[in-house]
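Chemist: What shape does this take:
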Amino acid sequence: MNIGLGVILILIAIIFILWGLSSRKRKYKIINNALLMAGTIALFISILLLTGIYDPYANHIK
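Modeler: Next up, the predicted model:
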């Protein structure tokens, strides 16, 4: 489950980062920075999910 969620999240992160980088030439700097920040956060979370450091379904291991 984590691998599937991580792959989906990494695709969304790549889309956000590419969209933010392509719109840097326009005058909307706030939206631009928000897209880059959202992409970076999504990329970080997807890396945590893919490596297994963060496991949201491991509540039974207490």
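
Chemist: switch to C-alpha atoms for all contacts and neighbour counts from now on
Modeler: Noted.

Chemist: Distance-wise, check the spatially most central residue of the chain relative to residue 26.
Modeler: The chain has residue 42 as the residue nearest its centroid, 1.4 Å off, counting by Cα atoms, centre = their mean. From residue 42 over to residue 26 the distance is 23 Å, taken as Cα to Cα, to the nearest Å.

Chemist: for comparison, sequence B:
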Amino acid sequence: MNIGAGLILLPISIITFIIGIIIKKQKRIFGTWLIIAGLLIIVVSVLLLTGLYDPYSNHIR
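Modeler: Take a look at the predicted model:
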């Protein structure tokens, strides 16, 4: 389940990041927020793909 969520988030984050760079070249502040959002989604995607973050584990009670 984690790998599937990570694979779904990866293209979304890359697209968000690229759109943020394009908007940032036009000197708009919204581009900076899209770049930050894209980087955060990339971090979450990498955590899900590597298995470091497992939201479905029940071992912590």
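
Chemist: sorry, back to before: got the contact list for the residue nearest to the centre of structure 1?
Modeler: Going by Cα atoms under 8 Å, 6 or more residues apart in numbering, residue 42 of structure 1 touches 9, 10, 12, 13.

Chemist: what about 7 Å?
Modeler: By Cα atoms under 7 Å, 6 or more residues apart in numbering, the residues touching residue 42 of structure 1 are 9, 10, 13.

Chemist: Let's see if you can find the most crowded of those residues.
Modeler: residue 13 (24 neighbours; other Cα atoms under 10 Å).

Chemist: That one: helix or strand, and which one exactly?
Modeler: Residue 13 of structure 1 is part of helix 2-22, with elements assigned from DSSP states H and E.

Chemist: next helix or strand past that helix?
Modeler: Next along the chain after helix 2-22 of structure 1, taking DSSP H and E as the criterion, comes helix 29-51.

Chemist: just the angle between that following helix and helix 2-22, please?
Modeler: Interaxial angle, helix 29-51 of structure 1 versus helix 2-22 (axes from the mean of the first three to the mean of the last three Cα atoms, to 10 degrees): 160 degrees.

Chemist: Tell me the buried residues in helix 29-51 of structure 1?
Modeler: Residues of helix 29-51 of structure 1 classed as buried by neighbour count (16 or more other Cα atoms under 10 Å): 32-33, 35-40, 42-47, 49-50.
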